[in-house]
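S.K.: Have a look; sequence and predicted model below, questions after that.
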Amino acid sequence: MRMLGYTRVSTAAQDAQLQLVSLLSAGVQRRDVFADVTSGSRAAVDRPGMKKLLDYAEAGDTLVVWRVDRLGRSLIDVLNTVNLLQGRGVALRSLSDGIDPATSTGRLMLNMLATLADYERELITERVNAGIAAAKANGTRFGRPAVDPSVIAGKLEIVQQERAKGRTAEEAAQLVGWSRATLYRHQQAATGKATFRGVGPSHLRDLGAQ
């Protein structure tokens, strides 16, 4: 069993020496310490030091950190990292927090972290839903932007011309960047309106005929 270490600071101006000294004092070898100097906005698995650590770690190893928040940018990220490590058979020990899955207290604290992470997920979902509801109330539209009717009309005219040359509906639709189903949908919408540039509904139906 090996003891691996991990340190993280947000900027190059910060010093990871305190973290490093604590890890070495706990028995971690200097050669087994991995480090990141990166913003907390990046998920743990996207950091170069953590990637190297995950590639190096083996089942039965123990990862030692100065504080558990070094593992992630949020409770959710921390818990995802802990779960990833546990899934690979790597234990976790946090020196300042007293988190150690080998002890009952450590397991309790991990369970508390999981509960808090779930709570954070629910808060994020509630905030997102509230933001969407408020935006809709203020007239914001979600989804794909509306397509200019003149663009659709122009594409239908091109399709008509290509169908007259003997192309199939699918081939003509692909020329204007549509699928066959999209072509039929626009044709049906057009037949429910006034005649399109002198082309009557019967002609529009002919566009899709094989």
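M.R.: Alright, I've got the coordinates.

S.K.: drop to CA atoms for contacts and neighbour counts, all remaining ones
M.R.: Will do.

S.K.: pretty sure residue 90 is touching residue 56, no?
M.R.: No: contact criterion CA atoms under 8 Å: residue 90 and residue 56 do not qualify, at 11.0 Å.

S.K.: which of the two has more neighbours?
M.R.: Neighbour count, other CA atoms under 10 Å: between residue 90 and residue 56, residue 90 has more, with 22 against 12.

S.K.: distance of that one from residue 66?
M.R.: Going from residue 90 to residue 66 by CA to CA, to the nearest Å gives 17 Å.

S.K.: Quote the end-to-end distance of stretch 28-40.
M.R.: Terminal residues of stretch 28-40 are spaced 24 Å apart (CA to CA).

S.K.: helices and strands around the biggest strand by length in the chain, which ones?
M.R.: The single longest strand within the chain, with elements called by DSSP state E, is strand 3-9. Here strand 3-9 touches helix 17-25, strand 33-37, strand 62-65, going by 3 or more CA pairs under 8 Å, 6 or more residues apart in numbering; DSSP states H and E.

S.K.: try this one side by side with the last:
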Amino acid sequence: MADRLYLRHSTDKQTDARQRHALAALLAAGAPVYDDPATSSRVLSLDRAGFKRLLDEAAVGDTIRIADAARLFRSVADVLALRPVLIRRGLHLKVESGLLSGIDLAADDPGTKVVVSVLAAVLEFQRDMISENTKEGVAAAAASGKVLGRPSALDKDAAVELVKAHREGAA
């Protein structure tokens, strides 16, 4: 029976540093790490390459450990697909930090099933609120005349000079 660590972050601008901190003792003990960097929570856990590899290598009785539940699932649909697979395979799922730490989220009992379903609904709501707030923030910035997106690497004069040099064959 082995511990297997799962890490995920949503964008290439994020890191898994907070997750690694929460799982530090297990990392130091040499537990294998499976990750899905820059992977949206909208991709179901069973469809992620790193998590699939974890499942392929896991044996009955192994425990999947995550820093927090949102790293593995953020939707009711995901939980409904994931839990039966974990239960059928005889795997355990434990969150290392926060409110749910120490609870086996893959336990096959009615109490755990309802707790995990409610948690998934809350995480799905949180994900939707983040998305909604981002869209509203972008709309507000655009309405106030702010230029959105990545700033230009060149100022206008430098861009004109570069185009001129290119046309003349120097660049």
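M.R.: That came through, no problem. Please read all numbers here as calculations on a predicted model, not as lab measurements.

S.K.: Any idea what the TM-score is?
M.R.: Remark: TM-score between the superposed chains equals 0.58 [TM-score structural alignment, normalised by the length of structure 2]; 118 aligned residues with a CA RMSD of 3.2 Å.

S.K.: Need the winner for burial among the helices and strands packed on strand 3-9 of structure 1.
M.R.: Of the helices and strands packed on strand 3-9 of structure 1, the one with the most neighbours on average (mean count of other CA atoms under 10 Å) is strand 62-65, at a mean of 24.

S.K.: show me where structure 1 has helices.
M.R.: Listed in chain order, the helices of structure 1 (DSSP state H) span 17-25, 48-56, 75-87, 104-137, 149-164, 169-175, 180-191, 201-207.

S.K.: wait, what's in contact with residue 67 of structure 2?
M.R.: 7, 19-20, 22-23, 95-97 (CA atoms under 8 Å, 6 or more residues apart in numbering).

S.K.: So which of those is the closest to residue 164 of structure 2?
M.R.: Taking CA to CA as the measure, residue 7 is the one of these closest to residue 164 of structure 2, at 48.4 Å.

S.K.: List the contacts of the nearest residue to that closest one once chain neighbours are set aside.
M.R.: Among residues not flanking residue 7 of structure 2 along the chain, residue 35 sits closest, at 4.6 Å (CA to CA, 6 or more residues apart in numbering). Contact analysis of residue 35 of structure 2 by CA under 8 Å, 6+ apart lists 6-8, 50-51.

S.K.: Still touching in structure 1? Go through these.
M.R.: Compared against structure 1 with both residues aligned by TM-score structural alignment, their matches' CA atoms under 8 Å, the contacts of residue 35 of structure 2 retain 6-8, 50-51.

S.K.: what residue is smack in the middle of structure 1?
M.R.: For structure 1, the residue sitting closest to the mean C-alpha position, by CA atoms, centre = their mean, is residue 43 at 10.3 Å.

S.K.: how near is that one to residue 80 of structure 1?
M.R.: Between residue 43 of structure 1 and residue 80 of structure 1 the computed distance is 10 Å (CA to CA).
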